[in-house]
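**Q** Let me see the structure of the following:
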Amino acid sequence: MEAATVEEQLNEIKNNLATVQQRIVDACIKVGREPSSVRLLPVTKTVSAERLRIAYTAGCHEMGENKVQEAREKSEVLGDLNIQWSIIGHLQTNKVKYITRFAHEFQALDSLKVAAELDKRLQAAGRGMDVYVQVNSSGEASKFGLPPEAVEDFVKQLPNYSSLQVKGLMTLAIFSTDLDRVRACFVRMRDLRDRLRQNAPAGLSFDELSMGMSGDYELAIEEGATVVRVGQAIFGKRPLPDSHYWPGFG
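**A** Have a look, this model is predicted:
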C-alpha cells in the first residue's frame, strides 16, 4: 500500500479536525454551553514531526506531548513554526530544565518538588508558565496525580512559586466502557474545581478543567471540561495500544 501524499494527509487531518470541532459544538449545545468555552488541544505523541508540519498547515497550532524528550525533539525540528507546546504527562525534576526552554504550559503538576524546580528555572529565564494541577480522579494506583482530598492543601503551597500561573485542574478519567464510571470522574473534578474557586489562595485561578480524550471528550464537555485533549480522533490510531502510552489503560 502506497504512503499517503502530503495533500492526502492534509485533507485527512482537516476532515478529522472538522469532525472533532463539530462534535465539540454539538456537545456544548446539548448542555447549553458556548462552544467557544472549550479549547481543543491536539495530542501529538507518536505522531512524526513531518506529519505535525502538515497538521500545522491544517490548523493545529497547539500541540500536547506526553513525554518530554519527544516534545523537545519535535519542538527543535519544528522550531520555524509558531507552535504552542503543552506538556501533559508526568514530569521528573531532572527533566524540568528542558520544558522551560520550549513549553508554554504544563498540565501535570502533582509535586511540590517539581513546582519548586520549575519555578527556579522559570525565574532564571525571566518568564512564567501556565500550569494545571493533576488529579487522580479515578483512584487507580497506576495513575499519576493527587488524590482529590489532597488537592486543597497542595494548592495552598503554590503561591510560593510566583512564576507558576495556576489555571485549573487536569485529569485522566477511568478507561472504561461503563460511561457512568467515566462520568463520575468528571463530576468529581467539577465539584473539586467549584470548591477551589471558593477556597483557593488569592491569585490562583481554577477556571479551567482539562479532561476528556478521544474516547470520552463529549462526556467531559457535558460535565464542564474547558480543555479536551484529543489525539487519535485527529491523527488516527497509534501503532501500539493505549496501555503502552498511558498508565491504567487497557
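
**Q** Could you use CA atoms for every contact and neighbour count after this?
**A** Fine.

**Q** List the contacts of V20.
**A** By C-alpha atoms under 8 Å, 6 or more residues apart in numbering, the residues touching V20 are 233-234.

**Q** ignore the last one, L10
**A** 54-55, 57-58.

**Q** First-to-last residue distance for stretch 104-118?
**A** This stretch, stretch 104-118, spans 12 Å end to end (C-alpha to C-alpha, to the nearest Å).

**Q** So V114 belongs to a strand, correct?
**A** No. V114 is assigned helix when assessed by DSSP: H, G, I helix; E, B strand; the rest coil, not a strand.

**Q** now the contacts of L10 in CSV, with distance to K30, secondary structure and neighbour count?
**A** CSV is the format used below for those (distance: C-alpha to C-alpha, whole Å; DSSP: H, G, I helix; E, B strand; the rest coil; neighbours: other C-alpha atoms under 10 Å):
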residue, distance to K30, secondary structure, neighbour count
I54, 32, helix, 18
A55, 29, helix, 24
T57, 31, helix, 14
A58, 27, helix, 17
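
**Q** and this one, so I can compare the two:
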Amino acid sequence: MNFTKTTEQSSHYDRLEQMSVHDLLVNINKEDQTVPLAVAQALPQIEALITQVVAKMKAGGRLFYIGAGTSGRLGIVDASECPPTFGVPFDLVNGIIAGGDKAIRKAVEFAEDDREQAWNDLVAENISDKDVVIGIAASGTTPYVIGGLEKCHEHHILTGCITCNEGSPLALTAQFPVVVVVGPEFVTGSSRMKAGTAQKLVLNMISTTTMIQLGRVKGNKMVDMQLSNVKLIDRGVRMIMSEIPVSYEEASALLEQHGSVRKAVTAYKP
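**A** Have a look, this model is predicted:
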C-alpha cells in the first residue's frame, strides 16, 4: 500500500544540536502551535466517532482504547482519569497497551508487531458487541492495533481510530477514523511530540464530551468527581456553595454526609 507517512518525513529544521536552548524552545513551540489547527480539521470525524461512542455507552457498553508505546500510554492516561473526574466505574473506559502493564514504563520489544495479541487482550476483558474499541497509532501502521480492529469487525464490534497519517492502513480499517495530519516532527520521526499532542487533544474531546453527554457534568462542574484528596474536597465544598445558599462549614458537612457534590445538592432542603 502506498501512502505518504508524514509523521516520518524529515523535519523542517536541521542542525538541531547547533541551536541554542532559546532557539530550540521557540521552534518546538512554533511547531506545537500547528497542532490544534490540525485537530480542528478533523472535528467532523471526531464528532461522528463520539456520537457512536455515546450511543453505545447509553445502551450499556464500554469504551476501550488499544495502542502501543506512546499511543498506548496516552489511552491509559485518558481512561484512568475518567473514574476520579466523572465518578464512573473503573471498567467503563479502559486503556490497553501492547506488552501489558509493564509496557507503561518500559518498552516491550516487538509487542506492537503481534497482530493477534490485541484481540487476546480484549477477550480477557470480556469484550462484546455492546462495546466500542478505538485504536490509537500515530503511524497508522501498528500491527497490534490494526489486527485488533480487524478481529473486532469479525465479532461485530464498533471501531474507531486516532492516527496522524492520511490513507494509512489503520485509517482504512477503522469504521470511524479520526485522522489528524500534523506533518513532520521537530525531531524527525519522534511522534511522541506533535502527533502525541494531537492524540491527547482528541482523547480529551472523546472522554469529556462523552461524559457530558452521559450526564456526568452539571453546568460546568464535575459534580460526580471522587473526593480523594484535600484539594478535591475543598473544590467540592465550593461547588456546593455555588449551587445552594450555605456557608463553607454547612457545605462541608453536607459533602461529608452525602459523599458527592451531586447528592449533597440534591438532598439539600432549606
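
**Q** How close are the two chains, by TM-score?
**A** The TM-score (TM-score structural alignment, normalised by the length of the first structure) is 0.29; 120 aligned residues with a C-alpha RMSD of 5.8 Å.

**Q** if we can go back for a sec, among the contacts of L10 of the first structure, which pair sits farthest apart?
**A** I54 and A58 (6.4 Å; C-alpha to C-alpha).

**Q** related to what we said a few turns ago, can you tell me which of the contacts of L10 of the first structure lies nearest to R193 of the first structure?
**A** When the contacts of L10 of the first structure are ranked by distance to R193 of the first structure (C-alpha to C-alpha), A55 comes first, at 32.5 Å.

**Q** I figured that closest one hits I13, correct?
**A** Yes. Counting by C-alpha atoms under 8 Å, A55 of the first structure touches I13, with 6.4 Å between them.

**Q** E150 of the second structure: neighbour count?
**A** When neighbours are counted by other C-alpha atoms under 10 Å, E150 of the second structure registers 19.

**Q** Quick one: residues contacting it.
**A** Contacts of E150 of the second structure (C-alpha under 8 Å, 6+ apart): T173.

**Q** quick one: which helix or strand includes it?
**A** Using DSSP states H and E, E150 of the second structure sits within helix 143-154.

**Q** what's around F102 of the first structure, how many residues?
**A** 18.

**Q** what's the answer for H22 of the second structure, then?
**A** With other C-alpha under 10 Å as criterion, H22 of the second structure counts 8.

**Q** What strand or helix carries it?
**A** Assessed by DSSP H and E, H22 of the second structure sits inside helix 21-32.

**Q** what comes up buried for that helix?
**A** 24, 28, 31-32 (16 or more other C-alpha atoms under 10 Å).

**Q** and which of the residues you listed is nearest S80 of the second structure?
**A** Among those, D32 lies closest to S80 of the second structure (C-alpha to C-alpha), at 25.2 Å.

**Q** ok now do the closest one, which residues does it touch?
**A** D32 of the second structure sits next to K194 when contact means C-alpha under 8 Å, 6+ apart.

**Q** Endpoint to endpoint, stretch 208-218 of the first structure covers what distance?
**A** Using C-alpha to C-alpha, the two ends of stretch 208-218 of the first structure sit 16 Å apart.

**Q** ditto for stretch 68-84 of the first structure
**A** 14 Å.

**Q** List the buried residues of the helix or strand where V39 of the second structure lies.
**A** Element membership for V39 of the second structure (DSSP H and E) is helix 35-41. Neighbour counts over helix 35-41 of the second structure (16+ other C-alpha under 10 Å) mark 35-36, 38-39 as buried.

**Q** could the residues you listed be laid out in TSV, adding distance to I134 of the second structure?
**A** Converted to TSV, these look like this (distance: C-alpha to C-alpha, whole Å):
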residue	distance to I134 of the second structure
V35	21
P36	21
A38	20
V39	17
